[in-house]
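A.B. asks: Need coordinates for the below:
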Amino acid sequence: MNSPNDPETLTICSAKGCHAAAVWVVAWNNPKLHTPDRRKTWLACDEHREHLSQFLAVRGFLKDVVTLEEWERRSAADG
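C.D. replies: Here you go, the predicted structure:
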């Protein structure tokens, strides 16, 4: 089993029980807990992107859904 800090683990879908490679970053923020600029992230495979996005959207937490590649580009540019 991979450790939480293993680079391979960091690219696996966040959906419970899924072990597929992540393709998407679902960025969110709970306004009761986080400052407005803070972004928490879940990773998603193609199959779970919509489910994870809807789960957060219903709660008013969803901020952005972008490809993992785009998220990494943004992070590098900010960084």
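
A.B. asks: Only C-alpha atoms from now on, for both contacts and neighbour counts.
C.D. replies: OK.

A.B. asks: Contacts only, for the closest residue to residue 42 other than its chain neighbours.
C.D. replies: Counting by Cα to Cα, 6 or more residues apart in numbering, residue 42 lies nearest to residue 26, which is 5.1 Å off, once chain neighbours are set aside. Residue 26 sits next to 41-44, 49, 52-53, 62-66 when contact means Cα atoms under 8 Å, 6 or more residues apart in numbering.

A.B. asks: One more, so I can put them side by side:
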Amino acid sequence: MDLLGALSSDHEGPDVPPCSRKGCTAHAAWQVKWNNPKIHPPERRKVWLACDDHREWLENFLKARLFWRSTEPMNTTAGETEVRL
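C.D. replies: Below is the predicted model of the structure:
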């Protein structure tokens, strides 16, 4: 494995980003949008990406903390999804 080659600016990420659930490498199919009302303005949306298997788990985690705002299908068109992890 070429560590320097993997870190170069020429290296592009995956066409479909992975799920945000720790340890999951499945392709994301959903955008789970959330914010923390104590520190984020109401219009701010952070995004976790979810595969089909982890969508409900991530939503329930955020709902328990009153952070969940919406879940939308993943738009795989480049440049149309802003992701903040």
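
A.B. asks: Superposed, what's their TM-score?
C.D. replies: TM-score for the superposed chains, counting by TM-score structural alignment, normalised by the length of the first structure: 0.78, backed by 72 aligned residues with a Cα RMSD of 2.7 Å.

A.B. asks: ok, and the most crowded of the contacts of residue 26 of the first structure?
C.D. replies: residue 44 (28 neighbours; other Cα atoms under 10 Å).

A.B. asks: For the counterpart of that residue in the second structure, give its distance to residue 24 of the second structure.
C.D. replies: Taking TM-score structural alignment, residue 44 of the first structure has residue 50 as its aligned residue in the second structure. Distance, residue 50 of the second structure to residue 24 of the second structure, using Cα to Cα, to the nearest Å: 9 Å.

A.B. asks: Quick check: neighbours shared by those two?
C.D. replies: residue 18.

A.B. asks: List the residues that contact the residue lying closest to residue 54 of the second structure once chain neighbours are set aside.
C.D. replies: Using Cα to Cα, 6+ apart and skipping residues adjacent in sequence, the residue nearest residue 54 of the second structure is residue 21, 6.8 Å away. Contacts of residue 21 of the second structure were listed using Cα under 8 Å, 6+ apart, and they are 49-50, 54, 58.
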